[in-house]
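Visitor: Mind looking at a prediction? Sequence and model below.
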Amino acid sequence: MRDLGSWDYVIVGAGTAGCVLANRLSEDPDVKVLLLEAGKKDNYIWIHIPVGYLHCIGNPRVDWGFKTAPTSGLNGRSLLYPRGKVLGGCSSINGMIYMRGQAWDYDHWRQLGLAGWAWDDVLPYFRKSEDHYAWDDESHAQGGNLRVEEQRMTWELLDAFRVACEQNGIPKTKDFNGGDNFGSAYFQVTQKSGVRWNGAKAFLRPAGDRPNLNVLTEAHVDRLEFENGTVTGLKLEVGGEAATVKIDGELILSAGAIGSPQILELSGIGNPEILKKAGIEPRHENRSIGENLQDHLQLRPVFKVRNALTMNELAGSWAGKAKIGLEYIFKRSGPMAMAPSQLGVFAKTDPSFETANVQYHVQPLSLPKFGEPLHSFPAMTASVCNLRPESRGHVHIASPEKTAQPEIQPNYLSAEADKRVAADAIRLTRRIMAAPAMQPYQPEEYLPGPDFTSEDDLVSAAGNIGTTIFHPVSTCRMGVDEASVVDERLRLRGFGNIRVVDASVMPTITSGNTNAPTVMIAEKGSDMIREDRRASA
């Protein structure tokens, strides 16, 4: 068995959070940092070309290839559930949208008792990591590791949709990231000159020459070894070879909302009944591990259009594909530089909401479902998701094998409030498409179809056209109550030297895309880890 030695910090998972942690913790030359990643290096070309997400999601080279359990709210359907298995993790395969969420989200965390997690507390950490292409002010910063730029394209249909939103009381905005994201704008993205800027480029490569940092890929953790509330080491495989790691300081789980609870449960930490059922001997009880799964369910209304160019026609011919390819080669712009969604809109499905409660990802294209060819007719998609779902699911192991997929049950649309928002979101989309600005394009509803009109019909339609937007969080919930998985300093309850630092610790999901909040959590988490080390010295 290969002995990987002893380390001050062992970080499990080189996704977004793990890359940030590896950089920040290894700034201290007096500590040794080991970063473990189950996937391979991020040297696959389609990671770096923005449109390459089409070749990454579902590709076992860079994606775990998870699927959800059949979900009653989706009329019994099961969904693909992509998670990055590569350096950079999900930041290597995601939609690249830079979105912090709303100040309300973090102030709510503080109201739950989580000191240090209000908007004013976390804003400095967002600014610390940011390298904004244009803004350096009280909300934004330049010179950080994470490049944020405008998309290198516009689209006539999307411009018209923004005007249609104005005609429905939703204003245009310049910045989604100042604390209140109500309005419409083209998304800003984590790209640099038309190339994806993932967590590995942003944080890992600048630290790559440090002698106190070691990064191991194809390193798949089997279980933790611990005694009396202290983790002492790991059992794992590296390139298929059994190995051990000793931990002199802290273990930091950054394997994400699926991987972090999975590793804990494989180690005997969790709900005893679930562990026994999976063939694992319980060693430490925490019934909240793997519970509280939250995700943004996006509904994908599709409208046929006329008198406008869409990606359906442009990418449907060899001439169009050649034009797209040449524009990217010579200008790093155009459709190959596009994020999966280009236009964002934050709106209220009911005026009683204090802040925007739904988010649109609007695209000048349509397809039956992800991974299938575009429709043969010109069309656009106005995807819309409930920003603050009340439905809660779970992630739990079903086998003692580390390579076995856990059960992922998101329980979409199980809460009555979520059903109401889904029905109202479809109605709002219809009102926007019926606005004067859209009439030159003669929009015709294709999905879910105009025959769905009653509340029950619309909820059923939402189950038919709903899919994940890839934002699972909260399965290792942070809280001040004893039932939470980690405390406000991200320490695993019942252990002296284990932390969880990734999207799984969010007590409630943020109001928007979750990659930027994950960077913030890792920035703040690394500061807390270093502070606690100094305090104990």
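Guide: Right, received. Where do you want to start?
Visitor: drop to CA atoms for contacts and neighbour counts, all remaining ones
Guide: Noted.
Visitor: Please tell me how far the helix or strand E225 falls within is from the chain's geometric centre.
Guide: Assessed by DSSP states H and E, E225 sits inside strand 219-227. Distance of strand 219-227 from the chain centroid (C-alpha atoms, centre = their mean, to the nearest Å) equals 25 Å.
Visitor: Report all helices and strands that the top strand by length along the chain contacts.
Guide: Longest strand of the chain, by residue count under DSSP state E: strand 241-253. Applying 3 or more C-alpha pairs under 8 Å, 6 or more residues apart in numbering; DSSP states H and E, we find strand 241-253 packed against strand 2-12, strand 230-238, strand 498-500.
Visitor: hold the first one in mind and look at this next one:
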Amino acid sequence: MEADYVIVGAGPAGCALARRLADAPSKPSVVLLEAGPPKPSFLSIMPIGLGPLVGRRNRYNYGFRTVPQPGLNGRRGFVPRGRGVGGSSLINAMCFIRGQREDYDGWAAAGCAGWSWDDVLPLFKRSEANTRGASEWHGADGPLVVSDLPSPSPVALDFIAAAEAVGYRRNNDFNGAEQEGVGLYQVFQRHGRRLDAGRAYLHDGVARSNLTIVGNTTVERVLFDGRRAVGVSTRNANGLNQVRARREVILSGGAIASPQLLMLSGIGDAAQLHDLGIEAIVDAPEVGLNLQDHLDYTANVRMKGPGLFAYNPLAMARAALTLPAYFRGRGSLTSNAAEAGGFVCSDVSQDRPDLQFHFTIAIVDDHGRHFHFANGAALHVCALRPKSRGSVKLARPDIAEDPLIDPAFLSHSDDLELMMKGARIAHRVWQAAPLARFGPRLLYGRFDADDAELEAMIRAHADTIYHPAGTCRMGPDDRSVVDVALRVRGVEGLRVADASIMPTLVSGNTEAPSAMIGEKAADLVLGC
């Protein structure tokens, strides 16, 4: 097989990139390669079905583990990553968040010309079809349908009221003029069903003879002629094959897979590659470094209240009764679980939010892997701009071997301090009257824990909220993995386009920013 462009990985960035390249006036040929299934499961399409998908390793979820984390009492964290056409948009909570203007202006100020807020806002709008309509802040004609939740849970509205009661203002649009405040999330849904990036960008009813999507196919390494990328080596049920690229190979595997594939292809720290028996094509020590992720503390509570979801016979029976409503695009099965949340400042010294909340209508203990039959809910809090930096490294020179993922959570003391401030705010919200009337009881610890107890609670239970980024850092300097046009330094014909290129993690969820990066990559490739 041969094409003008070969894209590896069908997450939001890869799907956006493939669509835009295939739709270019010159009609280049494009092959999109994906290790997972070509179509989503029924559980993925039904929004509330994300629970069984995200908490277990399965055909739609790589379900990686971190190396032991000293900052988390030596625990190994769980790292869900989507597998299939759509990538992690198949298994996430669908929250539509772009981040803050300052995130992107910070990239530009650090030398990443063309990546300021004013540069990327048009790309965000181009990707978006907001059901509220077009505006200064939103697009209405893009592939990614963004909707208001059709049937928000009453208890999610109680969370908003409780947060207002402790002093936080309501915000009906986290992607508008200001991010700060609390409210309901808009979600990537169409008619109450998940709209993952694969179906949004690629299954839009348009026949594209120049685009070939190949699922269930693992890319083992990039092929080079000298220092020019000329294709990839693949493995699937038919054995080993090659897909050749006449123009470029573009990696869109995400913050875990893209650096892994670069290293397996001979681009990485030369000494480490030598120790694994891999010949280095480019000595690029920063490949796999700069890993950043949002650490999440979850204040899980047992309580009874309206609209909660649980894994017990009564709750499941109630959910089953809403199936007719689901087929009409409404009802509890359309819930993304993390229905409400917000962005707040940890204290008055902050000039922009540094904490994010996700309020879920069910207990989410250890990514939902620890089942509780009791009714309850959870208030998640994460530090938006962590200072801890980790890495992704190879365990063995084999794509089938999980890489060594080390987020280095809480390795910077400032992150722990900020997490403790966020946890105390979460506990205050639980005790505010609109929620306190349901009698919430923490699963672990006490609302009035002292500093030592609270630190112990965080170290014992915190883990990722699924936003890894930064491992193929973009920058103007020679040590960056890719330049500002996303070209891999030291070789030709090879780019990276996904969340791994972020110099610093954005302040929020990463699906929309990843799609934006794919949109931007297409413009860069086509010379727009």
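Guide: Now that the structure is in, tell me what you want to look at. Computed from a predicted model, the values in this text were never measured in an experiment.
Visitor: Let me see the TM-score of these two.
Guide: The pair, once superposed, lands on a TM-score of 0.95 when counted by TM-score structural alignment, normalised by the length of the second structure; 526 aligned residues with a C-alpha RMSD of 1.9 Å.
Visitor: Find me the equivalent region of the longest strand of the first structure in the second structure.
Guide: Aligning strand 241-253 of the first structure against the second structure (TM-score structural alignment) gives residues 239-251.
Visitor: list the buried ones in stretch 277-293 of the second structure?
Guide: 278-293 (16 or more other C-alpha atoms under 10 Å).
Visitor: The stretch 351-500 of the second structure: helices as residue ranges?
Guide: 413-431, 433-436, 451-461 (DSSP state H, counting those that start in this stretch).
Visitor: What helix or strand is the residue mapped onto L299 of the first structure from the second structure located in?
Guide: Matched by TM-score structural alignment, L299 of the first structure corresponds to Y297 in the second structure. Using DSSP H and E, Y297 of the second structure sits in strand 295-302.
Visitor: mean deviation (superposed) between that strand and the first structure, please.
Guide: Mean deviation of strand 295-302 of the second structure relative to the first structure after superposition (mean C-alpha distance after the TM-score superposition for the first structure): 1.4 Å.
Visitor: tell me which strands and helices that strand is in contact with?
Guide: strand 376-383, helix 413-431, strand 441-442, helix 451-461, strand 463-464.
Visitor: Please repeat the previous calculation with a cut-off of 7 Å.
Guide: If you count contacts as 3 or more C-alpha pairs under 7 Å, 6 or more residues apart in numbering; DSSP states H and E, strand 295-302 of the second structure packs onto strand 376-383, strand 441-442, strand 463-464.
Visitor: For V79 of the second structure, the count of nearby residues, please.
Guide: 25 (other C-alpha atoms under 10 Å).
Visitor: ok, back up a step: which of the residues in the strand holding E225 of the first structure are classified as buried?
Guide: 219-225.
Visitor: Which stretch of the first structure is stretch 152-168 of the second structure matched to in the alignment?
Guide: Under TM-score structural alignment, the match for stretch 152-168 of the second structure is residues 154-170.
Visitor: Kindly report the same for stretch 505-518 of the second structure.
Guide: Taking TM-score structural alignment, stretch 505-518 of the second structure hits residues 509-522 over in the first structure.
Visitor: can you check stretch 400-407 of the second structure too?
Guide: Going by TM-score structural alignment: stretch 400-407 of the second structure matches residues 403-410.
Visitor: Could you tell me the end-to-end distance of that stretch?
Guide: 21 Å (C-alpha to C-alpha, to the nearest Å).
Visitor: Skipping adjacent residues, who's closest to the counterpart of R495 of the second structure in the first structure in space?
Guide: Using TM-score structural alignment, the equivalent of R495 of the second structure in the first structure is R499. Closest residue to R499 of the first structure apart from its sequence neighbours, by C-alpha to C-alpha, 6 or more residues apart in numbering: R491 at 4.3 Å.
Visitor: So that neighbour versus I49 of the first structure, what's the distance?
Guide: Taking C-alpha to C-alpha, one finds R491 of the first structure at 37 Å from I49 of the first structure.
Visitor: do the same with R427 of the first structure
Guide: 36 Å.
Visitor: Taking strand 219-227 as reference, get the angle to the longest strand of the first structure.
Guide: 70 degrees (axes from the mean of the first three to the mean of the last three C-alpha atoms, to 10 degrees).
Visitor: Next, the angle strand 219-227 makes with whichever helix or strand comes after strand 241-253 of the first structure.
Guide: Once the chain leaves strand 241-253 of the first structure, the next helix or strand it forms, by DSSP H and E, is helix 256-266. Angle between the axes of helix 256-266 of the first structure and strand 219-227 is 50 degrees (criterion: the same axes, to 10 degrees).
Visitor: hey, where'd the strands end up in the stretch 101-250 of the first structure?
Guide: 130-132, 146-150, 183-186, 188-189, 191-192, 195-196, 213-216, 219-227, 230-238, 241-253 (DSSP state E, counting those that start in this stretch).
Visitor: Specify the residue positioned farthest from the middle of the second structure.
Guide: No residue in the second structure sits farther from the centre than G226, which is 34.7 Å out by C-alpha atoms, centre = their mean.
Visitor: just to revisit the earlier point, which pair in the buried residues of stretch 277-293 of the second structure spans the largest distance?
Guide: E279 and D293 (30.2 Å; C-alpha to C-alpha).
Visitor: would a markdown table of the helices and strands packed on strand 241-253 of the first structure with mean neighbour count and distance to E27 of the first structure be doable?
Guide: What follows is those, written out as a markdown table (neighbours: other C-alpha atoms under 10 Å; distance: least, C-alpha to C-alpha, whole Å):
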| stretch | mean neighbour count | distance to E27 of the first structure |
| --- | --- | --- |
| strand 2-12 | 19 | 12 |
| strand 230-238 | 20 | 23 |
| strand 498-500 | 25 | 19 |
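Visitor: Of those strands, which is nearest N515 of the first structure?
Guide: That would be, of those and by C-alpha to C-alpha, strand 498-500, which comes in at 16.2 Å.
Visitor: what's the neighbour count on the closest residue to L297 of the first structure other than its chain neighbours?
Guide: Residue nearest to L297 of the first structure in three dimensions, not counting chain neighbours: T468, with 4.9 Å by C-alpha to C-alpha, 6+ apart. Neighbourhood size, T468 of the first structure [other C-alpha under 10 Å]: 19.
Visitor: Please report the distance of F303 of the first structure from G344 of the first structure.
Guide: Distance from F303 of the first structure to G344 of the first structure, by C-alpha to C-alpha: 17 Å.
Visitor: how much does stretch 119-128 of the second structure stray from the first structure?
Guide: Stretch 119-128 of the second structure sits 0.5 Å off on average (mean C-alpha distance after the TM-score superposition for the first structure).
Visitor: if you line the two up, which stretch of the first structure does that stretch fall on?
Guide: Going by TM-score structural alignment: stretch 119-128 of the second structure matches residues 121-130.
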